[in-house]
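Novice: my questions are about this predicted structure, shown below with the sequence.
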Amino acid sequence: MAEVWIDGQRVPVAKAYPVYHKYRHQVIDMAGEADDTAIALAVESATRARTKPLSVHERYRILEKAADLLQERHEEFATLICQEAGKPLKDARTEVSRGQQTLRYAAVAARTLHGEEVPVRGNPGSENRLAFTVRKPYGTMLAITPFNFPLNLVLHKVAPAIAGGNAVILKPAPQTPLTAMKLAELMADAGLPPGWLNVLTGSGPELGQKLVSHPGIQLISFTGSQKVGQEIRAHAGLKPVLLELGNNSANIVHEDADMDLAAKTLAARAFGYAGQVCIAVQRIYVQRNIFEPFQERLIAASKALVVGDPEDPRTDVGPMITEDAANRAWAWYEDALQQGAQALLPAEKQGALVTPTILVNVAPSMQVMAEEVFAPLAGLVPYDTIDEAIAWANESRYGLQAGVFTRSLSIAIKCAQELEVGGVIINDSSSYRADNMPYGGIKDSGLGREGPEYAILEMTYPTVVVLNL
């Protein structure tokens, strides 16, 4: 039976669509197609829930309990993520562990959210005034989430939203709805009252379009493509919109870097989970005098990665999310070759499986360098000076995160100051992320910051209170 999650329970809907095992191509389960009735019921449920606000302590307790339950159900969630997202099992297990941390950080954020005194008494005529701010929830938040982290990226929206006192309507990616439904059950088991989290699933863009423009939604948080992010902003009206969009992460390997560390790290982060991570390594700039020895190390580290069944604990690189996604990546690869790029590590494709691929002689105008490839493909480029590397990294219209490998403190600080991105990671790849750090980008990479302590500020607004004493 096809179902969605509304008002604390599974609710049947008329239509369904299949959810496939991304490696075996077998139907795992059926997901509900939320219709107009389901949308109306979900918004009504969230609105009704907010008439009985949860105290700060209740929010804290629920989020902590949810983290405990997720720890207990760790393998159950990891297996489901592995199957419906095609994520290698060891990475799926890591995602579940990170999800627990996200919940606990959000619980702390609920307890520590605060306003501040506003020094109005320095103004003539305000000597007897006391002013301070308090933070309030916007109301009902719409969370639209991607397939690649079907648990932790969902929690990066749901957990701080609830911590701040917002109800949530969650629209998960159509490829990975099952984890979201399982999370809704877990949150209910943790004591979250009905209506505070509703999950509407659907296979097409119509559901998201209707929710974005719905007057019952007060705040939108979206993670996905830059194109869809622009469409959401265009149709959201005056609703606040938080956007975590694309990237084509630059990583710089300076001449004084630990080449073994850099090669192993960049291979793992360019090709792990088939490169389907917003901050995956895509553009690698290597100082010319170490280019050849680094190239050899990178090829060796990439060849050592295991490609295949994501449920095999040894697998590093599983399938792409769909065969269409793999076909698109393959087309970009072939286009780059036709324009003069050379494959140091040629791509191989079988269905949705694409092997790790390293290209040289790549031009900035090629799609594999200019756009977000979201596939196990990286371009390798030599540079002469650090200024040249920084300039090339900044040529991108994206600006999410970058990685820099160097033993020089001055080079590290220079890169931190001059790279036009939301995060500069020194002696690790662009894809490093701790769940309590501010995460987000500039330019076409989006607006706002995630990380519970920072997201809760985005998901609440300040009200100033002035007392005439």
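Specialist: Cool, the structure landed.

Novice: only C-alpha atoms for contact and neighbour calcs from this point on.
Specialist: Noted.

Novice: check which helices and strands the longest helix along the chain sits against.
Specialist: If you go by DSSP state H, the chain has its longest helix at helix 89-112. Here helix 89-112 touches helix 56-72, helix 74-85, helix 152-163, helix 452-458, going by 3 or more C-alpha pairs under 8 Å, 6 or more residues apart in numbering; DSSP states H and E.

Novice: give the next helix or strand downstream of the third one.
Specialist: With elements assigned by DSSP states H and E, the helix or strand that comes after helix 152-163 is strand 167-171.

Novice: second structure follows, compare the two:
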Amino acid sequence: MYISSIINGETFKKESRDTLAVVNPYNQEEIAQIILATPDDLETAVTNSYEIFHQTMKKMPAYKRADILLKTAELLKERKEDFAATIAEEAGKPLKFSRNEVDRAVQVIRFASEQAKQINGEVIPLDAAVGGENRFGFTKRVPLGVVAAITPFNFPLNLSLHKIAPALAAGNTVVFKPAEKTPISAYKLVQLFHEAGLPKGALNVVMGLGEELGDPLVEHDKVQKVTFTGSLPVGRGIREKAGFKKITLELGSNSPNIIFKDVDLEAPIEGLVTGAFAFSGQVCISAQRIYVQQDIYHEFLEKFVNRTKALKIGDPLEDATEFGPMIDEKAAERAKTWIDDAVSKGATVETGGERNGTMLTPTIMTNVKNDMKIIAEEVFAPIVSVIPFHTEEEAVKYANESIYGLQAGIFTKDLNRAFSVADQLEMGGVWINEISTYRQDNHPYGGVKQSGIGREGVKYAIDDMTELKFIGIKLD
């Protein structure tokens, strides 16, 4: 199976072009070959999207944009099993989580369809200013132009749509650069939009290597916004190279979860096993640090370890599987190195820590220190540390001792304490009595500190994918 870029609705032939294999992370079987785009192809894609924006998209009425998005959502819902199997095969994500990703993707497109009709301005009371008599003013939101959407492998459908759907809802065009490890769902998604009636060139996908296409895309003078989810080093580079473009960067975290002694443990344990180990921990808001009040620390740890050991590990394409491989062997090797490094410095592996190819067993660690990589950096792997604390102040201090600040979870029955801790945590988002890993597609999502810039969540993404324009009139 060969897949290629889609530019102005056209695909590419294999002749005289380099290819790259796409492999199943679980069994290393080749499932596709990418026909790699060149910098010249990228130039064609951006120029075409720029032309289509001015010719078509910026003039398209809101109801037509909404209808196209809604039709896309309906088509995706009809093909849920096909897309879920594709994600499971190319990303190694267990089917139960892949199906959930498709369901959320449908919801994201529907939210975007609804919001396309709700992009509002306001009337400005110009006579509130001295000399403003006989003047009338209002604002409107107008699309930016070409949006560059650069997406990761871990949610190849949903995170792509968090960029694409709001951009199209606002009347922009998109040049879409998906992760080269998970290109098949991206290819199918673009075809789906075209089938739903999106004009050719409004969504161009370029299939290629990030090191070859990333900088030219970010720096292109016809690109008005860059929206990126990925690593902190790449995000730093995008910020430096984007110039005056608008940017949204979602760069990861080492999310803390704080468990106070007044909670019933069953719900947080069940949630945190999912939060720490869903998709092998390859989630930006994966539960990486769990702080447990000393009084219940040992009880929590015992139950947490036992529930983790019960996870069904195996082939992502089997319905019963709860835990599968990491994206590739290099990622698993890196995570195993971090575990071994922590152990050499005094940490304890309570369960897991074993690697076989791309499979790294779910790992719980204790006796950790803040300078260990498994605490200080984003592990992006099935590794979670459980750490005792005594007081509320101590828990807040531990949680905030990080360069990251994306999302956190707090568990307590004390409402005053919950709001007090939530206010003190240096995070873009805080959940009370819910795990840090929980995300809905209609709330503002993004980080502080080095977790990123800007917010996703359809309404909030649309705000940043439009420009606020003022129009004033002097009346006779």
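Specialist: Yep, it's here. Since the structure is predicted, the reported quantities are computational estimates derived from the model, not experimental observations.

Novice: quick check: which of the helices and strands packed on helix 89-112 of structure 1 is nearest to residue 268 of structure 1?
Specialist: Each of those has some distance to residue 268 of structure 1 by C-alpha to C-alpha; the shortest is helix 74-85, at 17.9 Å.

Novice: could you pull out the strands for the stretch 351-476 of structure 2?
Specialist: Using DSSP state E, counting those that start in this stretch, the strands of the stretch 351-476 of structure 2 run over 355-356, 359-360, 363-366, 383-389, 404-405, 407-411, 429-432, 448-449, 452-453, 466-474.

Novice: could you list every residue that touches the residue mapped onto residue 403 of structure 1 from structure 2?
Specialist: Aligning on TM-score structural alignment places residue 403 of structure 1 opposite residue 409 in structure 2. Neighbour list for residue 409 of structure 2: 256-258, 430-436 [criterion: C-alpha atoms under 8 Å, 6 or more residues apart in numbering].

Novice: now residue 409 of structure 2: how far from residue 395 of structure 2?
Specialist: With distances taken as C-alpha to C-alpha, to the nearest Å, residue 409 of structure 2 is found 12 Å from residue 395 of structure 2.

Novice: common neighbours of the two, please.
Specialist: The overlap between the contact sets of residue 409 of structure 2 and residue 395 (C-alpha under 8 Å, 6+ apart) consists of residue 258.

Novice: spatially nearest residue to the spatially most central residue of structure 2, not counting backbone neighbours?
Specialist: Nearest to the geometric centre of structure 2 sits residue 159, at 4.4 Å (C-alpha atoms, centre = their mean). Counting by C-alpha to C-alpha, 6 or more residues apart in numbering, the nearest residue to residue 159 of structure 2 once its immediate chain neighbours are dropped is residue 151, at 6.8 Å.

Novice: check the secondary structure at the residue mapped onto residue 25 of structure 2 from structure 1 for me.
Specialist: Here residue 25 of structure 2 is matched to residue 22 in structure 1, going by TM-score structural alignment. Counting by DSSP: H, G, I helix; E, B strand; the rest coil, the backbone at residue 22 of structure 1 sits in coil.

Novice: and residue 22 of structure 1, what does it touch?
Specialist: Contacts of residue 22 of structure 1 by C-alpha under 8 Å, 6+ apart are 83-86, 319-322.

Novice: that one and residue 82 of structure 1, how far apart?
Specialist: 9 Å.

Novice: and residue 332 of structure 2, what element?
Specialist: Under the criterion of DSSP H and E, residue 332 of structure 2 resides in helix 329-344.

Novice: whereabouts in structure 1 does stretch 288-295 of structure 2 align?
Specialist: So stretch 288-295 of structure 2 is aligned with residues 282-289, judged by TM-score structural alignment.

Novice: and if you look at stretch 347-362 of structure 2?
Specialist: Aligned using TM-score structural alignment, stretch 347-362 of structure 2 spans residues 341-356 in structure 1.

Novice: what do you get for stretch 243-256 of structure 2?
Specialist: With TM-score structural alignment as the criterion, stretch 243-256 of structure 2 aligns to 237-250.

Novice: what's the distance between the matching stretch and the middle of its chain?
Specialist: Chain-centre distance of stretch 237-250 of structure 1: 10 Å, with C-alpha atoms, centre = their mean, to the nearest Å.

Novice: do stretch 267-284 of structure 1 as well
Specialist: What separates the centre of stretch 267-284 of structure 1 from the centre of its chain is 14 Å, taken as C-alpha atoms, centre = their mean.

Novice: please pull up the equivalent of residue 308 of structure 1 in structure 2.
Specialist: Residue 308 of structure 1 maps onto residue 314 in structure 2, with residues paired by TM-score structural alignment.

Novice: against residue 213 of structure 2, how distant is its match?
Specialist: Per C-alpha to C-alpha, residue 314 of structure 2 is found 35 Å from residue 213 of structure 2.

Novice: and for the counterpart of residue 162 of structure 1 in structure 2, the neighbour number?
Specialist: Under the alignment by TM-score structural alignment, residue 162 of structure 1 pairs with residue 168 in structure 2. The number of residues packed near residue 168 of structure 2 is 28, by other C-alpha atoms under 10 Å.

Novice: isn't residue 168 of structure 2 right next to residue 67, touching?
Specialist: No: if you go by C-alpha atoms under 8 Å, residue 168 of structure 2 and residue 67 don't touch, sitting 11.4 Å apart.

Novice: list the contacts for the closest residue to residue 352 of structure 2 other than its chain neighbours?
Specialist: Distances taken as C-alpha to C-alpha, 6+ apart put residue 363 closest to residue 352 of structure 2, at 4.2 Å, once the chain neighbours are dropped. Neighbour list for residue 363 of structure 2: 349-353, 382-384 [criterion: C-alpha under 8 Å, 6+ apart].

Novice: nearest to residue 209 of structure 2 among these?
Specialist: The closest of the contacts of residue 363 of structure 2 to residue 209 of structure 2 turns out to be residue 382 (C-alpha to C-alpha; 26.5 Å).
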